[in-house]
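**Student:** just a sequence and a predicted model for now, questions to come.
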Amino acid sequence: MDVRVGDVLELKKQHPCGSREWLVLRVGMDFKLRCAGCGHELMLPRSKAEKNIKKIKRNEGPET
């Protein structure tokens, strides 16, 4: 799965604050994610994160 830093992930389960969207801060064996609703940050193993991804929203800017 192609997940990059700066992507916004929509996960299957929502965070207790009510948001389903998470910003990707770090990619590797673990993902570091920040909740778009409350700003809570967490580290999640890649396998668990990829299993729970519903949609990837990528903000593609102009290529230079």
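**Tutor:** Ah, there it is.

**Student:** from here on, just use CA atoms for contacts and neighbour counts.
**Tutor:** OK.

**Student:** and stretch 26-45, what's buried?
**Tutor:** Arg26, Val27, Phe31, Lys32, Leu33, Arg34, Cys35, Ala36 (16 or more other C-alpha atoms under 10 Å).

**Student:** use this one as the comparison:
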Amino acid sequence: MKEFNLGDIVEMKKTHPCGSNRWEVIRIGADIKIKCVQCGRIVMLPRSKFEKNMKKLLMINN
């Protein structure tokens, strides 16, 4: 299981149509809600799909 917290910036495998692949984690639970850093679009994914598609953790929010 990958470790991430609220406010962390993650890089996803696929790019968003706006051209960015960086997302901010804004909700954690059974589903993960993420917000595109570039355009602000909010997407909710099941935790399993999020962990599978997350490439790496870029910035950790303290």
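**Tutor:** Noted; the coordinates are in hand. Computed from a predicted model, the values in this text were never measured in an experiment.

**Student:** quickly find the element holding the residue nearest to Val25 of structure 2 when sequence neighbours are not counted.
**Tutor:** Among residues not flanking Val25 of structure 2 along the chain, Ile34 sits closest, at 4.5 Å (C-alpha to C-alpha, 6 or more residues apart in numbering). Using DSSP states H and E, Ile34 of structure 2 falls within strand 31-36.

**Student:** likewise for Gly61 of structure 1?
**Tutor:** Judged by DSSP H and E, Gly61 of structure 1 forms part of no helix or strand.

**Student:** so which residues of structure 1 form helices?
**Tutor:** Under the criterion DSSP state H, helices of structure 1 are mapped to 46-52.

**Student:** about what we covered before: mean per-residue distance, the strand holding Ile34 of structure 2 versus structure 1.
**Tutor:** The superposed strand 31-36 of structure 2 is, by mean C-alpha distance after the TM-score superposition for structure 1, a mean 0.4 Å from where its aligned residues fall in structure 1.

**Student:** elements contacting that strand?
**Tutor:** Contacts defined by 3 or more C-alpha pairs under 8 Å, 6 or more residues apart in numbering; DSSP states H and E place strand 31-36 of structure 2 against strand 22-27, strand 42-46, helix 47-53.

**Student:** mind listing what's buried along the first one?
**Tutor:** When neighbours are counted by 16+ other C-alpha under 10 Å, the buried residues of strand 22-27 of structure 2 are found to be Arg22, Trp23, Glu24, Val25, Ile26.

**Student:** likewise the longest one?
**Tutor:** When neighbours are counted by 16+ other C-alpha under 10 Å, the buried residues of helix 47-53 of structure 2 are found to be Phe50, Glu51.
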